[in-house]
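Chemist: Sequence plus predicted model, see below.
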Amino acid sequence: MAHGIQRKLALAMFIGMTAMGLAACEEEGPAEKAGENVDQAMDEAGENIDESMDKAGETVEEMGDSVEQAADEADSEY
């Protein structure tokens, strides 16, 4: 009989601790807010890098077109 009481007590403690853990997850503390801020900053940095790379690619392509055009003009003069 004592074994059954211990089992029920252990189950009740487990359920209580699980409920407390879930309740604690709902509250957002400073560490969670800081983590979200870091995530957002990293996302924005990634977007800025992508935009910069796109612009750099366009610039290189334009430079290539200019060089090709200059070469064609120089070739047609000879």
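Modeler: Sure, I can see it. Residues are numbered from 1 along each chain as shown.

Chemist: make it CA atoms for all contacts and neighbour counts henceforth
Modeler: Will do.

Chemist: how many neighbours does Gly16 have?
Modeler: Applying other Cα atoms under 10 Å, we find 12 residues neighbouring Gly16.

Chemist: And the host helix or strand of it, how far out from the chain middle?
Modeler: Under the criterion of DSSP states H and E, Gly16 resides in helix 2-26. Centroid separation between helix 2-26 and its chain, computed with Cα atoms, centre = their mean, to the nearest Å, is 35 Å.

Chemist: Alongside the first one, take a look at this:
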Amino acid sequence: MKIKTLGSALMIAMLGFAGLSLAGCDDKGPMEKAGEKMDNSVENAGDSIESAGDDVQDAADS
């Protein structure tokens, strides 16, 4: 259950970062581009953790 909670927390953080990036100007500077790469990395990590948690749960149910 902790794994899904961690995945949810990461998704909430990612949405918060995405909202902040939309509040800025239209031109993307190097820091904004780096932030977007970090957001994508966090999202991918959260998806991986959630998938691993689902696999563990499926294995436990079998």
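Modeler: Okay, I see it. Since the model is a prediction, treat every value here as computed from it, not as a measurement.

Chemist: about what we covered before: please name every helix or strand in contact with whichever helix or strand comes after the helix holding Gly16 of the first structure.
Modeler: Next helix or strand after helix 2-26 of the first structure toward the C-terminus (DSSP H and E): helix 30-77. In terms of contacts (3 or more Cα pairs under 8 Å, 6 or more residues apart in numbering; DSSP states H and E), helix 30-77 of the first structure is not packed against any helix or strand.

Chemist: Next, the angle helix 2-26 makes with helix 30-77 of the first structure.
Modeler: 50 degrees (axes from the mean of the first three to the mean of the last three Cα atoms, to 10 degrees).

Chemist: Spell out for me which residue occupies the centre of the second structure.
Modeler: Glu43 (2.5 Å; Cα atoms, centre = their mean).
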